[in-house]
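1. predicted model and sequence follow; I will ask about them next.
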Amino acid sequence: MEGIIWHCPDPWRPLLPPGILAAEDARDLTLRRWPLLALTGRGTELLDRADCGILLVPGERAETVLARVRAETVVTYGLSHRDSLTLSSLSEPVVCVQRVLPRPDGGTVEPQEFPLPAGLPAPAAELLPLLGLRLLQMPLTGNPFSW
């Protein structure tokens, strides 16, 4: 496994990129140092401790989470202009990468926008942790959001 998402909603599980574990047991977080750890909003509330390379976390909760997680790099997501990963449009959702993001494989994701396909399993703002995982894990030779 290359990464883990803490408290992944069930409908997202089939959409997770290869190599990502959907964890519900806190022991999964402490098994090892994860190259990539994604936290859902619910996951930030239930998190005890973890160690990771890249932490994908809601921007408004990053400071609180960093008291419990050791991370080399923090990538925030949310609707604030300060978040690294946000949406530039809500009516026709477009994921916006605001700054260069590191990938666990050593590559990067350059600032750019990705239009999202129709038929998302939830509102785009709720899917930002899943979308971030796909950007950071999936090959960027094609659209990382083609389900």
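-> Received, thanks. Numbers count the residues shown, from 1 in each chain.
2. could you use CA atoms for every contact and neighbour count after this?
-> OK.
3. for this protein, what spans make up the helices?
-> 26-30, 41-46, 62-65, 128-137 (DSSP state H).
4. pick the most deeply packed of the ones you listed.
-> A comparison of the helices of the chain by mean neighbour count, using mean count of other C-alpha atoms under 10 Å, puts helix 128-137 on top with a mean of 23.
5. please compare the first structure with the one that follows:
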Amino acid sequence: MSRILPPRADNRFRGHAAALWLFVPLTFMKVALGLVHIFRADGGAQSVSTMPLDAYPAGAAQNIIGLMARMGLEQLLLGLLFVVVLLRYRALVPLMYAVAVAHYAAQYAIASMKPLALAGTSGASTMHMVIGAISALGLLLSLAGPGYRRAPNY
């Protein structure tokens, strides 16, 4: 547990170097997804997730777009937290991977319980599976690095 919640949140990454390299695109993907949901006219609902917004009353479509933008804000804030960890607190990279894995596992469970009615196959589903797999691999690599074998300098 001390690998996920280290006693000291410094900039020394102790995991496998590949985990840090995987964390960089994961971070930028989180930021980019948040920006798409916030700034795209449809919030990514129809253009990415294939929600049939044009089949809904205008108020319902606007509510979906607003909810997508709010979801984008959460993704953007989490992505910016990832940026801070990447630049200043690399000891917390395993924690961020654990958060990402928990997020995608919970998102999958909720989607199974409450599926969306889509007009086609969502372009986001494949990307989310890839991001989830990268997060899981990154978590494993970040917990199994050579830096954990040496005595910490606290």
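-> Thanks, I have it. Predicted model, so just to flag it, every value in this text is computed and none were measured.
6. what's the TM-score here?
-> Scored against TM-score structural alignment, normalised by the length of structure 1, the superposed chains reach a TM-score of 0.25; 74 aligned residues with a C-alpha RMSD of 5.7 Å.
7. now do the buried residues in stretch 132-141 of structure 2.
-> Neighbour counts using 16 or more other C-alpha atoms under 10 Å place 132, 134-141 of stretch 132-141 of structure 2 among the buried residues.
8. got a list of contacts for that stretch?
-> For stretch 132-141 of structure 2, the surrounding residues in contact (C-alpha atoms under 8 Å, 6 or more residues apart in numbering) are 15-16, 18-20, 22-23, 26, 94, 97-98, 100-101, 104-105.
9. apply 7 Å and report the result again.
-> By C-alpha atoms under 7 Å, 6 or more residues apart in numbering, the list of residues contacting stretch 132-141 of structure 2 from outside reads 15-16, 18-19, 22, 94, 97-98, 100-101, 104.
10. buried members of those residues into PyMOL, please.
-> Here is the PyMOL command that picks out the buried ones among the contacts of stretch 132-141 of structure 2, judged by 16+ other C-alpha under 10 Å:
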select buried, resi 15+16+19+22+94+97+98+100+101+104
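11. dump the contacts of stretch 132-141 of structure 2 into a markdown table; add distance to residue 112 of structure 2 as well.
-> Conversion of those to a markdown table gives the following (distance: C-alpha to C-alpha, whole Å):
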| residue | distance to residue 112 of structure 2 |
| --- | --- |
| 15 | 33 |
| 16 | 33 |
| 18 | 32 |
| 19 | 29 |
| 22 | 28 |
| 94 | 27 |
| 97 | 23 |
| 98 | 21 |
| 100 | 18 |
| 101 | 17 |
| 104 | 12 |
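12. residue 63 of structure 2: which of the contacts of stretch 132-141 of structure 2 is nearest?
-> residue 104 (23.8 Å; C-alpha to C-alpha).
13. quick one: residue 26 of structure 1 from residue 115 of structure 1, how far?
-> 34 Å (C-alpha to C-alpha, to the nearest Å).
14. how about the helices of structure 2, start to end?
-> Going by DSSP H, structure 2 shows helices at 17-39, 58-88, 93-113, 123-143.
15. same for the third one, what does it pack against?
-> Looking back up the chat, that one is helix 93-113 of structure 2. Under the contact criterion of 3 or more C-alpha pairs under 7 Å, 6 or more residues apart in numbering; DSSP states H and E, helix 93-113 of structure 2 touches helix 123-143.
16. the helix it packs on to helix 17-39, inter-axis angle?
-> Counting by axes from the mean of the first three to the mean of the last three C-alpha atoms, to 10 degrees, helix 123-143 of structure 2 lies at 150 degrees to helix 17-39.
17. helix 123-143 of structure 2 to helix 93-113, inter-axis angle?
-> 150 degrees.
18. just list the residues touching the closest residue to residue 21 of structure 1 other than its chain neighbours, thanks.
-> The shortest distance from residue 21 of structure 1 to any non-neighbouring residue, by C-alpha to C-alpha, 6 or more residues apart in numbering, is to residue 4 (4.6 Å). The contact partners of residue 4 of structure 1, taken as C-alpha under 7 Å, 6+ apart, are 20-23, 36-38.
19. all set now, cheers.
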